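Trainee: No letters, just coordinates:
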């Protein structure tokens, strides 16, 4: 089964917000990605509204509905505040096909670690149940090397997303074997527990093929920063098509 490509359009919103106004438009970028064959669109609205905002999510929900998967990422523990309704209420209002829970703090530049399931499981359990109630598939952001994933299954998760930042760093440094082995071990543990496996963070054209060869049966990769960086030079349509060729999802 080919690995699905979900394009994270946050970076388009970062550029828009740096200037104000409506350009570049994440909706238009998402339309281009979908036309090129992307299997899904990912967004990660944060409480400080520094990139994708709740208003964007509603627009993208309308665009994706019946066409491709919408995946909303975020910290389920972050409280609502003006301009940010909270992850669970936003998911309840938009009913994305997938909701990926990520333990990022408000001030983080980007996500950089997975859940501590031993600590967080009971807090996550009712939130996962609420998402499942509105039809969301639920994925948990997990560090590579984690093996005790029966907990994730027992609290209702459907999938995990392997945090691939350390793999990407090791790949760039030419010392990839241990990091790739950690990813593969976590994928096997998840699959043995009956969970699907997604992956994301710093995956790029230079490392994606090696990752997918070393970590079999990955259902979905979420890619944003590298894809839009590469698209500056090669164009968005062409870049999406190159990723689809790497994942086999063409």
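Mentor: Yes, it's here. A quick note: this is a predicted structure, and the numbers were derived from the prediction, not measured.
Trainee: Only C-alpha atoms from now on, for both contacts and neighbour counts.
Mentor: OK.
Trainee: Checking the residue nearest to the spatial centre of the chain next. Helix, strand or coil?
Mentor: The C-alpha lying nearest the average C-alpha coordinate of the chain belongs to residue 222 (Cα atoms, centre = their mean; 4.5 Å). Going by DSSP: H, G, I helix; E, B strand; the rest coil, the secondary structure assigned to residue 222 is strand.
Trainee: quick one, helices of this protein?
Mentor: Assigned by DSSP state H, the chain shows helices spanning 10-19, 26-36, 54-64, 87-94, 117-133, 150-154, 165-173, 177-192, 208-214, 225-234, 236-247.
Trainee: Format these as CSV; extra columns: mean neighbour count.
Mentor: Output for these, formatted as CSV (neighbours: other Cα atoms under 10 Å):
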stretch, mean neighbour count
helix 10-19, 18
helix 26-36, 19
helix 54-64, 18
helix 87-94, 20
helix 117-133, 16
helix 150-154, 16
helix 165-173, 18
helix 177-192, 20
helix 208-214, 16
helix 225-234, 16
helix 236-247, 19
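Trainee: also this one, for the comparison:
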């Protein structure tokens, strides 16, 4: 069964736009868990544009092992201001999973995976440290990259396939090539002994297509589309809709 991990970043964006406390991140967390989500994802950035370190700490206490907590981020981004750095946050809250992403402050959102060959030497000690802290480690990779033995050699437990191009192709009505790229990466990861996650621009419209093609997906992380859909249908109902697509409930 593929686990649905709900990314709460967009709730924080809306809250931060007023500089106050609403909508409440903790209440949203409880809502998605009660609706059956198997995980909660956050992506704290050094500029604190959405999820902040204080949110990470509060959510960790609130989740309290009810579901998996997945923290995404760039482990190479230095500490600044109130942001202590990704590894330091992980050391504090001990999430079940850490997803390493090669993003920068200039990116509105994550838009590419790691060049595993180029990043191997720098990633390997960070992955080892995160695993010593008890976290499962996933590396963000591009669809079509089949060098998943390199991810295994770095020490990762899983990879997360960047599905942005797949989602765009699906919306354009010609998904076959991008879907094949996702499947190739997933199969290579499976052959290398890695678990397979997927995320970015997944929605109720395109998720079923991806899961049908990759039935062994361990987890999908969905935030932007899910929160947008929830504006019309409600957050709990939207989470339940995703669970049905994944064959859960």
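Mentor: Arrived safely, thanks for sending. Only a predicted model underlies this, so the values are computations on that prediction, with no experimental measurement involved.
Trainee: how deep is the residue nearest to residue 131 of the second structure when sequence neighbours are not counted tucked in, by neighbour count?
Mentor: Excluding the flanking residues, the one nearest residue 131 of the second structure by Cα to Cα, 6 or more residues apart in numbering is residue 137, at 6.8 Å. By other Cα atoms under 10 Å, 24 other residues sit near residue 137 of the second structure.
Trainee: now swap in the one 5 residues further on and tell me
Mentor: Burial of residue 142 of the second structure, expressed as a neighbour count using other Cα under 10 Å, amounts to 22.
Trainee: Tell me who's in contact with it.
Mentor: Neighbouring residues of residue 142 of the second structure by Cα atoms under 8 Å, 6 or more residues apart in numbering: 112-114, 161-163.
Trainee: And the furthest pair within those residues?
Mentor: 114 and 163 (13.8 Å; Cα to Cα).
Trainee: neighbour-wise, which of those two wins?
Mentor: residue 163 (24 against 19).
Trainee: so what's that one up against?
Mentor: Residue 163 of the second structure touches 142-143, 182, 198-202, counting by Cα under 8 Å, 6+ apart.
Trainee: that older thread, hang on, isn't the residue nearest to the centre of the first structure packed against residue 9?
Mentor: No - using Cα atoms under 8 Å, residue 222 of the first structure is not in contact with residue 9, being 10.1 Å away.
Trainee: Name the residues contacting each of these two.
Mentor: With Cα under 8 Å, 6+ apart as the test, residue 222 of the first structure and residue 9 both reach residue 42.
Trainee: Now do the same contact list for the closest residue to residue 240 of the second structure other than its chain neighbours.
Mentor: Spatially, and ignoring its direct neighbours in sequence, residue 240 of the second structure is nearest to residue 35 (6.1 Å; Cα to Cα, 6+ apart). The contact partners of residue 35 of the second structure, taken as Cα under 8 Å, 6+ apart, are 236-237, 239-240.
Trainee: ok, now residue 238 of the first structure?
Mentor: Going by Cα under 8 Å, 6+ apart, residue 238 of the first structure touches 36, 231.
Trainee: Against residue 196 of the first structure, how distant is it?
Mentor: Counting by Cα to Cα, to the nearest Å, the separation of residue 238 of the first structure from residue 196 of the first structure is 29 Å.
Trainee: likewise residue 70 of the first structure?
Mentor: Computed as Cα to Cα, the residue 70 of the first structure to residue 196 of the first structure distance reads 17 Å.
Trainee: Settle it for me: which of the two has more neighbours?
Mentor: residue 70 (28 against 20).
Trainee: count of neighbours near residue 68 of the first structure?
Mentor: 17.
Trainee: residues contacting the residue nearest to it when sequence neighbours are not counted?
Mentor: Distances taken as Cα to Cα, 6+ apart put residue 40 closest to residue 68 of the first structure, at 4.9 Å, once the chain neighbours are dropped. By Cα under 8 Å, 6+ apart, the contact set of residue 40 of the first structure is 4-7, 34, 64, 68-71.
Trainee: Need the counterpart of residue 40 of the first structure in the second structure.
Mentor: Superposed on the second structure with TM-score structural alignment, residue 40 of the first structure falls opposite residue 39.
Trainee: List the residues that contact the nearest residue to residue 130 of the first structure once chain neighbours are set aside.
Mentor: Nearest residue to residue 130 of the first structure in three dimensions, chain neighbours excluded: residue 88, at 7.6 Å (Cα to Cα, 6+ apart). Shown in contact with residue 88 of the first structure (Cα under 8 Å, 6+ apart): 76, 127, 130-131.
Trainee: hmm, back to that, hang on, isn't the residue nearest to residue 131 of the second structure packed against residue 128?
Mentor: No - if you go by Cα under 8 Å, residue 137 of the second structure and residue 128 don't touch, sitting 9.0 Å apart.
Trainee: quick one on the thing from earlier: give me the distance between the residue nearest to the centre of the first structure and residue 42 of the first structure.
Mentor: Remark: distance between residue 222 of the first structure and residue 42 of the first structure (Cα to Cα) = 7 Å.
Trainee: Give the residues shared as contacts by these two.
Mentor: 6-8.
Trainee: end to end, how far does stretch 31-43 of the first structure reach?
Mentor: End to end - Cα to Cα - stretch 31-43 of the first structure spans 14 Å.
Trainee: Could you point out which of the helices of the first structure sits nearest residue 107 of the first structure?
Mentor: Per Cα to Cα, nearest to residue 107 of the first structure of these: helix 10-19, 15.3 Å.
Trainee: average distance between the closest one and the second structure?
Mentor: The superposed helix 10-19 of the first structure is, by mean Cα distance after the TM-score superposition for the first structure, a mean 0.4 Å from where its aligned residues fall in the second structure.
Trainee: by contact count, what packs against that helix?
Mentor: Applying 3 or more Cα pairs under 8 Å, 6 or more residues apart in numbering; DSSP states H and E, one finds that helix 10-19 of the first structure contacts helix 26-36.
Trainee: residue contacts, residue 20 of the first structure?
Mentor: Residue 20 of the first structure touches nothing, counting by Cα under 8 Å, 6+ apart.
Trainee: Give me the distance between residue 31 of the first structure and residue 237 of the first structure.
Mentor: Applying Cα to Cα to residue 31 of the first structure and residue 237 of the first structure gives a distance of 10 Å.
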